[in-house]
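Asks: Sequence first, predicted coordinates after that:
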Amino acid sequence: MEWSDDLMLDVILTTGGTGFSARDVTPEATRSVIEKEATGLAIAMLTGSLKMTPLTMLSR
């Protein structure tokens, strides 16, 4: 957290940990520390990924 504050970053992208197993907690962990969600970015990435594989629907 400190490095993102020190660098005054506006956007941080996270990957992985979005499945349904017990260790997949990236969405929950991210929500606990962010100020605002960029929902449009998530929708755009999901839309692009759906063109590659229908398994994208299983992402959270």
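Replies: Perfect, thanks for sending it. It should be emphasised that the depicted structure is a prediction, and the values quoted were computed from it without experimental measurement. Residues are numbered from 1 along each chain as shown.

Asks: hey, let's count contacts and neighbours off CA atoms from now on
Replies: Fine.

Asks: And stretch 27-43, end to end?
Replies: With Cα to Cα, to the nearest Å as the measure, stretch 27-43 spans 14 Å from end to end.

Asks: Look up how far Leu50 lies from Leu41.
Replies: Relative to Leu50, and taking Cα to Cα, Leu41 is found at 14 Å.

Asks: here comes the other one, which I'd like you to weigh against the first:
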Amino acid sequence: MHGLIKENIQLNRKVLSELSMHEPYSFKALVDISRHAFPGNKTAVSPKKEGLAILV
């Protein structure tokens, strides 16, 4: 939550839980944004763009 607030993304916990159930890829994107909000976070992995390669 703190990473999302730091990135000025204002979603409450209910919306996040609905996203996690119904839109897992969108939720994963928000998790990645939240992780990248802190420059010292060593566990953050850069998002991969594999989905576009499959569609092309």
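Replies: Structure's in. What do you need? Note that this is a predicted model, so its numbers are computed, not measured.

Asks: what TM-score do we get after superposing?
Replies: The TM-score (TM-score structural alignment, normalised by the length of structure 2) is 0.29; 29 aligned residues with a Cα RMSD of 2.7 Å.

Asks: the strands in structure 2, which residues?
Replies: In structure 2, no strands are defined using DSSP state E.

Asks: in it, which spans are helices?
Replies: 2-6, 13-22, 24-36, 50-55 (DSSP state H).

Asks: Let's have those helices in a markdown table, adding mean neighbour count.
Replies: Below are these laid out as a markdown table (neighbours: other Cα atoms under 10 Å):
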| stretch | mean neighbour count |
| --- | --- |
| helix 2-6 | 14 |
| helix 13-22 | 12 |
| helix 24-36 | 16 |
| helix 50-55 | 7 |
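
Asks: Mind naming the longest helix for structure 1?
Replies: helix 39-50.

Asks: Could you pull out the buried residues of it?
Replies: When burial is assessed from 16 or more other Cα atoms under 10 Å, helix 39-50 of structure 1 yields no buried residues.

Asks: what's the span of stretch 14-31 of structure 2, first residue to last?
Replies: So stretch 14-31 of structure 2: terminal residues 15 Å apart, Cα to Cα.
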